[in-house]
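Colleague: I'd like to go over a predicted model; first the sequence, then the structure.
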Amino acid sequence: MPRPWSSLTRTWNFKYVLVPQIGCFSSISHLKTLISVNSVRDSVSKFVVRSRTTDPFLNLAIEDHLLKTSDPNTHILFTYVNRPCVVIGRNQNPWLETNLAALKYGVPVATVEDECSRQEVLLVRRRSGGGTVFHDEGNLNYSFIVPNDKAFNRDKHAEMVVQAIQGISPAAAFDGQQLLAPHLTKGIRVNQRHDIVMPARTESGLALDEQQTVKVSGSAYKLTRGRALHHGTLLFSSPNLKSIGRYLQSPTRQFIDAKGVESVRSPIGNLRFSNELSIRTALKDEIEKSIAAVFEERYPHGKANISMVGESDIEGHAAIQAGITELRSQEWKFLQTPAFTFTNQQLPGESFKPGTQPTSLPTSTKVVLKAKHGMIIESHISLSENQEVADAEAQQARAVIQNKKLHEIKNWQQVFAGMDRWTHPSTGSLVAWLSDMFPPIPD
């Protein structure tokens, strides 16, 4: 009889599919035991939770609920895979960290040959700090939720993932194909930035240079009273690896002087790539199983209680549903943005030097947008060389956009429509440029 989940959380109302031991995920169909739990008086202190959903908002809401409500003495491993999305850190700027237009254009649907079939890349803001990452079906997310004590160490969990990768048996195969050859994991390690890196390799797996590394896993952490969360991504076999940069290269970056956390860019790579979805899925399952085995070994607090959770399991769970609603909201995604200035000029007393504006704009162009929590609090937009005319242009524009939420500006042409002071022949070019810098955000 599987052990109940009573020690996992004080307010846990999920229905769980329980599996009695590590490595039995593939045989759960005849082992289902649905239970509901409301207390923490059981002796279980170690849990492995595997998500069946690829909804990033749901997975992050579950993760946050585990962090906030689980018993402070428990150790939890939560693993999940998300549909294509870009996840920014708690204190990051979406206009600085992402190409919002590229996100909307999306990625080719993996199961369809026609390149015209595309899936939007979602924008997600997580609750932990750190930099921006791309998720897709070739990216395994792992979360360790443990007591916040002197033993907490980010490298410890990254090293557990490295141990798990290196521990995958050479005999592990699917449909006669080896999943992860030993030479592909040679040299994999945790670097000084707490990232997991490995030697750069060709697509066939040959090492280019042992000194040249690529990042396969980045991570972030969050500390609360009594609890510590360390979560990261693992690029095991992303079909979108070559296009990830497109979604993370913001055209606005060279004109934004921002507060908050800015991502550190690093070359990235897959552990192993396969064009076959079935092979990628089998590799993900093997890595997931291996991480769970290392977790079981490194936290020797009895046998882990193992479960799977999906969308149907959170029906009626008010706290998690509220978490999903918040994460999906435009207010959370955009109005949590730290203060920043968008400008095409070096401002007096400021060290920030912006990039070069389009040649279609006159050299007299001046654009300054100061935003706080995603709202325009100060501005100057003008084109004219004549200072008096420029001031009049700026005053009219300011009257329209002052206190506007940037993500709610859907059409810059409408912003300037009807302004009698805006007769400059380059107004159309200015509108086009601002539309590229701040593209319309879907509701």
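Modeller: Perfect, thanks for sending it. Numbering: from 1, shown residues only.
Colleague: alpha carbons only for contacts and neighbour counts from here, please
Modeller: OK.
Colleague: the protein: helices as residue ranges?
Modeller: For the chain, applying DSSP state H gives helices covering 56-69, 94-97, 100-105, 154-166, 182-185, 244-248, 277-298, 318-328, 330-334, 387-401, 412-416, 427-437.
Colleague: dump these to JSON lines, plus distance to T341.
Modeller: Converted to JSON lines, these look like this (distance: least, CA to CA, whole Å):
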{"stretch": "helix 56-69", "distance to T341": "29"}
{"stretch": "helix 94-97", "distance to T341": "11"}
{"stretch": "helix 100-105", "distance to T341": "18"}
{"stretch": "helix 154-166", "distance to T341": "33"}
{"stretch": "helix 182-185", "distance to T341": "44"}
{"stretch": "helix 244-248", "distance to T341": "20"}
{"stretch": "helix 277-298", "distance to T341": "42"}
{"stretch": "helix 318-328", "distance to T341": "25"}
{"stretch": "helix 330-334", "distance to T341": "15"}
{"stretch": "helix 387-401", "distance to T341": "15"}
{"stretch": "helix 412-416", "distance to T341": "18"}
{"stretch": "helix 427-437", "distance to T341": "13"}
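Colleague: take the one below as the second:
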Amino acid sequence: MRKLLCINSSFNNPYINLATEEYLLKNTEHDIFMLYSNTPSIIIGKHQNALSEINLDYVEKNQLKVVRRLSGGGTVYHDSGNVNYSWIMHGEQGKIIDFKKYTDDISVYLQSLAVHATRNKNNDLLIDGKKISGNAEHIFKNKLIHHGTLLFSTELDKLTNAIKVDLNRFKDKSVQSKRSRVTNISYYLKKDISIQKFCQGLLNFIIAKYDNAIEYQLSKEQLGFIKQLSTEKYNSWDWNFGYSPKYLFKKELQVQNNTVSISLYIKKGKILDIEFVGNFFNDEEISIFKKNIIGIKHRKADIQKIVQMESFKVIFNKLSRENILGLFF
């Protein structure tokens, strides 16, 4: 009989936890129920444009990790007050997608705490019309991963700031997040409990409900493969940013009563072409830009290196390095 392995992850690293999900999806014969929390981070859907989903200045200032997950859907914010749950289940191809099935257990557990949650058409869980859980699914062969967030005591102001973006700068066909009003589960509890007790209670609920459920800890061998996947994929710029669909980025800057606007054409995270509008630069200066910028990654560290080059010196009589860098993000 196939077991349901119930795991309460001791890691709070989003690279590790998302790598764990993928490893278990592709390398286990049993079903899985897993809980984990991450340090402050932004988790984007597989088919999203990372830069158009995050507040880059806020992310850099607060040293947030940005990680792309396996499943589609929208962007979510994680911190130590958010609980993530994952079902990794076998099923019949063509019939395996089932958001109701995997969110119902969560709703029933919340009901046992006298918290009433409902599911909307987007498969979010709501309390009083406010979102406490976003959910997504991904199929691998005859297996499914269903994972979701549970906002327990998340710092909601930081959540809002981390994903506040100017969509007018981006034009693409990526999946865009739908912003929702949010709230925390802890606000609705009749008596205070810690997030640790909330998690253990949920784990105990699942184990009690399913006859084949057992608590499980990952082996050293499994952890070795997971850490390797974490390093090679989930902690890589190529996956988290370079995997974004192709997009057009535009930005305008006012300097010394002059206007300069830039258009960047990006594919697989790299700048394919660049255009300027306005009379701020002459043809020679634009040629210098293009020669040095085309082909590099749309990443601040890479562009910063280019801006420091001596060949840009002629431009700095008109525009500072900070202004040039600011045009690109």
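Modeller: Yep, it's here. None of the values given here were measured: they were computed from a predicted structure.
Colleague: can you tell which of the helices of the first structure is closest to G232 of the first structure?
Modeller: Taking CA to CA as the measure, those were each checked against G232 of the first structure, and helix 154-166 came out nearest at 8.4 Å.
Colleague: what span of the second structure is that closest one aligned with?
Modeller: For helix 154-166 of the first structure, the aligned range in the second structure is residues 99-111, judged by TM-score structural alignment.
Colleague: show me which positions of that stretch end up buried.
Modeller: Neighbour counts over stretch 99-111 of the second structure (16 or more other CA atoms under 10 Å) mark F99, Y102, T103, I106, S107, V108, Y109, L110 as buried.
Colleague: next one: stretch 39-57 of the second structure
Modeller: In stretch 39-57 of the second structure, residues buried by neighbour count (16+ other CA under 10 Å) are 39-56.
Colleague: distance of F152 of the second structure relative to D105 of the second structure?
Modeller: The spacing between F152 of the second structure and D105 of the second structure, counted by CA to CA, to the nearest Å, is 17 Å.
Colleague: circling back: nearest to N257 of the second structure among the buried residues of stretch 99-111 of the second structure?
Modeller: Distance ranking of those against N257 of the second structure, using CA to CA, places F99 first at 54.4 Å.
Colleague: which residues does I291 of the first structure contact?
Modeller: For I291 of the first structure, the contact set (CA atoms under 8 Å, 6 or more residues apart in numbering) comprises M160, V161, A164, I165.
Colleague: kindly report the same for S237 of the first structure.
Modeller: G138, N139, N270, L271, R272, F273, S274, R280.
Colleague: what lines up with it in the second structure?
Modeller: Under the alignment defined by TM-score structural alignment, S237 of the first structure is paired with S153 of the second structure.
Colleague: any idea how far the residue nearest to its match when sequence neighbours are not counted is from E285 of the second structure?
Modeller: Leaving out its chain neighbours, the residue that sits closest to S153 of the second structure by CA to CA, 6 or more residues apart in numbering is G81, at 4.4 Å. Remark: distance between G81 of the second structure and E285 of the second structure (CA to CA) = 50 Å.
Colleague: and the residue nearest the centre of the second structure?
Modeller: The second structure has I43 as the residue nearest its centroid, 1.5 Å off, counting by CA atoms, centre = their mean.
Colleague: and it? What does it align with in the first structure?
Modeller: Checking TM-score structural alignment: I43 of the second structure goes with V87.
Colleague: was I right to think that match contacts V133?
Modeller: Yes - applying CA atoms under 8 Å as the test, V87 of the first structure and V133 come out as touching, 5.3 Å apart.
Colleague: contact partners for the match of I43 of the second structure?
Modeller: Shown here is V87 of the first structure, whose contacts under the criterion CA under 8 Å, 6+ apart are L123, V124, R125, R126, T132, V133, F134, H135.
Colleague: enumerate every residue touching the corresponding residue of the second structure for the first one.
Modeller: If you follow L123 of the first structure across to the second structure using TM-score structural alignment, you land on V66. If you count contacts by CA under 8 Å, 6+ apart, V66 of the second structure has them with S41, I42, I43, I44, A50, N240.
Colleague: pretty sure I185 of the second structure is touching L156, no?
Modeller: No - I185 of the second structure sits out of contact with L156 when judged by CA under 8 Å, with a separation of 12.0 Å.
Colleague: neighbour count winner among those two?
Modeller: Under the criterion of other CA atoms under 10 Å, the comparison of I185 of the second structure against L156 puts I185 first, with 22 against 16.
Colleague: the alignment partner in the first structure of the more buried one and S237 of the first structure: what is the separation?
Modeller: With TM-score structural alignment as the criterion, I185 of the second structure lines up with L271 in the first structure. Distance of L271 of the first structure to S237 of the first structure, given as CA to CA: 6 Å.
Colleague: do the same with V146 of the first structure
Modeller: With distances taken as CA to CA, V146 of the first structure is found 28 Å from S237 of the first structure.
Colleague: give me the aligned partner of Y265 of the second structure over in the first structure.
Modeller: Structural correspondence for Y265 of the second structure with respect to the first structure (TM-score structural alignment): K370.
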